[in-house]
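Student: Here's a sequence, model it:
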Amino acid sequence: MTTDTSWVGPAMTQTVPWVGTAGITFGETTGTRAVAHLPDDAAQHNHVAGPHAAMIFGLGETASGAVGLAAFGAVMERATPLVVRSEIAYLRLAKGPLTAVAQLDRDAADVLAELDAGTRPEFTVSVVVTDADGRETSRMTVVWTLRPNR
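Tutor: Below is the predicted model of the structure:
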C-alpha cells in the first residue's frame, strides 16, 4: 500500500513562508525520504559567488522537515514537530542550483509508539546536499521531536 504524500511540498510552501521566499521546490517526498531543490539566485550568494551558508542550511533543514511531515502528518492534530538540534558540515564550495536529499533514520512506527506511550519522541533525519553535477557539498543531521499538543 502506498500513501499519497504529494500534499507535502505545497503544505510546506504554504505553512512556512520562508520556503517560498527562498524558492525551494520539492521532488520526491515519502515517509522515509524527501528531495528539495534550491535554485541558483545571485541575491542569495555569499562572497565567493555560491549559495550563502544560511541558504544551504535552510535547504537541508527544509528537506528534513518535509520527510518528517510526510512521516508524521497524520498526528499533527496531537503533536507539533520541532527541531531539537542540528549539525552541518560544509564539504566543498557549492555553486549553482542545489539538491537536498533527506532520509528518516528511524522507523516511524517506533516514533509513533513513543508518542502513543505519552513521551516526547525524537527522530533523526540525515541530509546530503549536492550541486548540479551531483557532487556532495554538505552533510547535515537534524534531530526533531514531536511535542505533544496540550
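Student: alpha carbons only for contacts and neighbour counts from here, please
Tutor: Will do.
Student: Spell out the residue ranges of the helices in this protein.
Tutor: 8-15, 17-22, 53-72, 108-116 (DSSP state H).
Student: and V129, which of those helices is closest to it?
Tutor: helix 53-72 (7.0 Å; C-alpha to C-alpha).
Student: Alongside the first, I'd like the structure of this one:
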Amino acid sequence: MPAMSATDAERESLGELMKQTVPWVRTTGVEFVEVAAGRVVATLPDHPDQRNHVGGPHAAMIFGLGETASGAVVLAAFGHCLDRATPLVARAEVEYRKLALGPLRAEAVLGRPAEEVVAELDAGERPEFPVPVIVGNADGVTTAELTVVWTLRPNR
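Tutor: Below is the predicted model:
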C-alpha cells in the first residue's frame, strides 16, 4: 500500500519535532516541504555565511541537509516505535556530483519496507536500513547523492 501524503499539520508537526530534537535543524533554516511515511523533501535556503570557497553551500551543509531529510523519513516511518527503539545513523556515504549553487532541495526515500524493519525489531534484532537521498539545486539538477544507513537500537 503506497504511503499517503501528510497533511499540512502533520508536515508542520514533523518539522517542529525535528527542530526541537535536533538543534542544527533550527539553526540552519532547513524546511520540510513534503512528508510521507516513506518519503520526505526538505529544503535549505542559500545563506552567504554557509558557503564554501567557490560560492556554493559548504559540503557540510549539503551533507547535513541530506542527513536531516533522511532522519525525517525515519521519524515519519518509525515514530510509533520511539518508545522501544532509538534511531541512530550507522554510516553514510556521499557523492558530490556537481557544484551546488543557491538554495537546495533534498528528497529522501525509505530504502526498505517499514514492515520488514519493524518485524526485525519485534524479533529482538537491531535492524539496519538505507535511506537514499538526492540533493539538487533550484533547477532540479542533482548536485549530490547520499545513502544514509540507519539502525533502530532497541531501548533497554
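Student: what range in structure 2 does stretch 90-106 of structure 1 sit on?
Tutor: Aligned by TM-score structural alignment, stretch 90-106 of structure 1 falls on residues 96-112 of structure 2.
Student: same deal with stretch 40-54 of structure 1?
Tutor: Against structure 2, stretch 40-54 of structure 1 falls on residues 46-60 (TM-score structural alignment).
Student: show me what contacts the closest residue to H37 of structure 1 other than its chain neighbours?
Tutor: Leaving out its chain neighbours, the residue that sits closest to H37 of structure 1 by C-alpha to C-alpha, 6 or more residues apart in numbering is T99, at 4.5 Å. Neighbouring residues of T99 of structure 1 by C-alpha atoms under 8 Å, 6 or more residues apart in numbering: 35-38, 129-132.
Student: Only the buried subset of the residues you listed, as a ChimeraX command please.
Tutor: The buried residues among those can be selected in ChimeraX (16 or more other C-alpha atoms under 10 Å) with this line:
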select :35,36,37,38,129,130,131
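Student: Mind putting the contacts of T99 of structure 1 into TSV with distance to R147 of structure 1?
Tutor: Below are the contacts of T99 of structure 1 laid out as TSV (distance: C-alpha to C-alpha, whole Å):
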residue	distance to R147 of structure 1
V35	25
A36	25
H37	28
L38	29
V129	28
T130	31
D131	34
A132	36
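Student: tell me which of the contacts of T99 of structure 1 is nearest to A113 of structure 1?
Tutor: Of those, the one sitting nearest to A113 of structure 1 (C-alpha to C-alpha) turns out to be V35, at 26.3 Å.
Student: can I assume that closest one is in contact with I24?
Tutor: No: contact criterion C-alpha atoms under 8 Å: V35 of structure 1 and I24 do not qualify, at 10.3 Å.
Student: what's around the closest residue to V67 of structure 1 other than its chain neighbours, how many residues?
Tutor: Distance criterion C-alpha to C-alpha, 6+ apart; nearest residue to V67 of structure 1, sequence neighbours excluded, is A34 at 5.1 Å. Using other C-alpha atoms under 10 Å, the number of residues around A34 of structure 1 comes to 27.
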